[in-house]
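Asks: With the input below, show me the fold.
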Amino acid sequence: MSKAVTRVRKKEIIKIIHPPLLRTNIKAQMASAAPPLGPMLGQRGLNVANFCKEFNKETGHIKQGVPLPTRVHIRPDRTYDLEICMPTTTWLLKQAAGVKRGAMNPAKGGEFAGIISVKHVYEIAKLKSQDKACQGLPLEVFLDERRAIVQKQLVELADKKAAKMLRTT
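Replies: I've put the predicted structure just below:
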């Protein structure tokens, strides 16, 4: 009898190459190795404990729990550059309006969660303009356009008052 030789073929291992940029939102002073942050960093070969310690130290001056957009540029030698941006725009708008969550169906019209002034919008834009991604966007254009709109509204209001005065006399 002859013996049949069977060879077991190993499965090919597919190596996943992750992009060098990791973009995520992390709450200030609350980075931990727990999911979802821990697995994201671990897959890229970073030391999760050191990353969390550095992030929490960097955000020590910010109120705990504020969501911060974070960009991590990972190099092939497993070192990284950490870029922490200003809080998210949605969080800033909710804080300015004094609401916990946004409108559930804003597309239907008529439903809104809160009211903010143009000054709030300008202050949020000024704060967000400090981010590296928003560098070079001029706020002066916004102010010039806003002045023109306000001037037009004042002229219309004066015309309406003059028309009302003519009708009442």
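Asks: Please count neighbours and contacts with C-alpha atoms only from this point.
Replies: Will do.
Asks: helix or strand for Leu22, which one?
Replies: strand 21-27 (DSSP states H and E).
Asks: Sorry, wrong one. I was asking about Asp81.
Replies: Here Asp81 is assigned to strand 80-84, by DSSP H and E.
Asks: Touching that strand from outside, list them.
Replies: Leu68, Pro69, Thr70, Arg71, Val72, His73, Ile74 (Cα atoms under 8 Å, 6 or more residues apart in numbering).
Asks: Leu41 belongs to a helix, doesn't it?
Replies: Yes - in this structure, Leu41 lies within a helix as judged by DSSP: H, G, I helix; E, B strand; the rest coil.
Asks: rewinding a little: what angle do the strand holding Leu22 and strand 80-84 make?
Replies: 50 degrees (axes from the mean of the first three to the mean of the last three Cα atoms, to 10 degrees).
Asks: Proceed likewise with the subsequent sequence, for comparison:
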Amino acid sequence: MRLVFLAAFLVLAACRPESGEEAREAVARWLYPGEELAFGSGRRCTAAAFRLNQPFLRAEAIQVSDADQAVWHIAQGEAVAMRDARLSPDGLSRVLVAADLAAGAALISAVTAPRPCMGEAMTQGAGDLMTTPGAVLIYDGRARVVVIADLGRGVALYLRSRD
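Replies: Okay, the predicted model is just below:
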């Protein structure tokens, strides 16, 4: 009987919405989040926008400069920060799809699945960030988290989907 209650508790805990503080803690693995600008969370997704207190990535972030490096780290279960001054996050995702269809498709799914948790302004902001050349695209496939950051403007968008 205890096992049934434990299993039910674990299922319900996995479905509970994420808090703004949990989203901030996740972003803080790679960046320096400040003020929360917007937040939405449900059973299947979370989206949050933050101002950044510092215009750079944390030293601990695994930064990659090409798709092959990104694919290798993703295959190891590691989160990667992808950035190319000439490419937007949308362009980076296309390069990743060309290098490894499965990894690229998973990234695209992680970006699009949280849409129900975004308001109209956050959706527009996400579109703007996705098309900003030089913006950073951080992907953690294990956690199904994507962070898109424009370090120049000092903003970051956190997206998390749950199956």
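Asks: Quick check: TM-score for this pair?
Replies: For this chain pair, the superposition-based TM-score is 0.30 by TM-score structural alignment, normalised by the length of structure 2; 73 aligned residues with a Cα RMSD of 4.3 Å.
Asks: sorry, back to before: who are the packing partners of whichever helix or strand comes after the strand holding Asp81 of structure 1?
Replies: Next helix or strand after strand 80-84 of structure 1 toward the C-terminus (DSSP H and E): helix 89-97. Helix 89-97 of structure 1 sits against helix 118-128, with contacts defined as 3 or more Cα pairs under 8 Å, 6 or more residues apart in numbering; DSSP states H and E.
Asks: Quick one: list the elements packing against the helix it packs on.
Replies: So helix 118-128 of structure 1, by 3+ Cα pairs under 8 Å, 6+ apart, packs with helix 89-97.
Asks: Buried residues, the helix it packs on. List them.
Replies: Thr89, Trp91, Leu92, Leu93, Lys94, Ala96, Ala97 (16 or more other Cα atoms under 10 Å).
Asks: okay, those in CSV with distance to Phe142 of structure 1 next?
Replies: Shown next, in CSV, are the buried residues of helix 89-97 of structure 1 (distance: Cα to Cα, whole Å):
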residue, distance to Phe142 of structure 1
Thr89, 17
Trp91, 22
Leu92, 19
Leu93, 18
Lys94, 22
Ala96, 19
Ala97, 21
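Asks: show me where structure 1 has helices.
Replies: 37-43, 48-58, 89-97, 118-128, 139-168 (DSSP state H).
Asks: between the ones you listed, which one is nearest to Leu22 of structure 1?
Replies: Among these, helix 37-43 comes nearest to Leu22 of structure 1, with 8.4 Å by Cα to Cα.
Asks: I'd like the contacts of strand 80-84 of structure 1 written out as a markdown table, with distance to Glu58 of structure 1 added.
Replies: Shown next, in a markdown table, are the contacts of strand 80-84 of structure 1 (distance: Cα to Cα, whole Å):
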| residue | distance to Glu58 of structure 1 |
| --- | --- |
| Leu68 | 12 |
| Pro69 | 13 |
| Thr70 | 12 |
| Arg71 | 14 |
| Val72 | 14 |
| His73 | 16 |
| Ile74 | 18 |
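Asks: about what we covered before: turn the helices of structure 1 into JSON lines, including distance to Tyr80 of structure 1.
Replies: Output for the helices of structure 1, formatted as JSON lines (distance: least, Cα to Cα, whole Å):
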{"stretch": "helix 37-43", "distance to Tyr80 of structure 1": "11"}
{"stretch": "helix 48-58", "distance to Tyr80 of structure 1": "9"}
{"stretch": "helix 89-97", "distance to Tyr80 of structure 1": "26"}
{"stretch": "helix 118-128", "distance to Tyr80 of structure 1": "24"}
{"stretch": "helix 139-168", "distance to Tyr80 of structure 1": "32"}
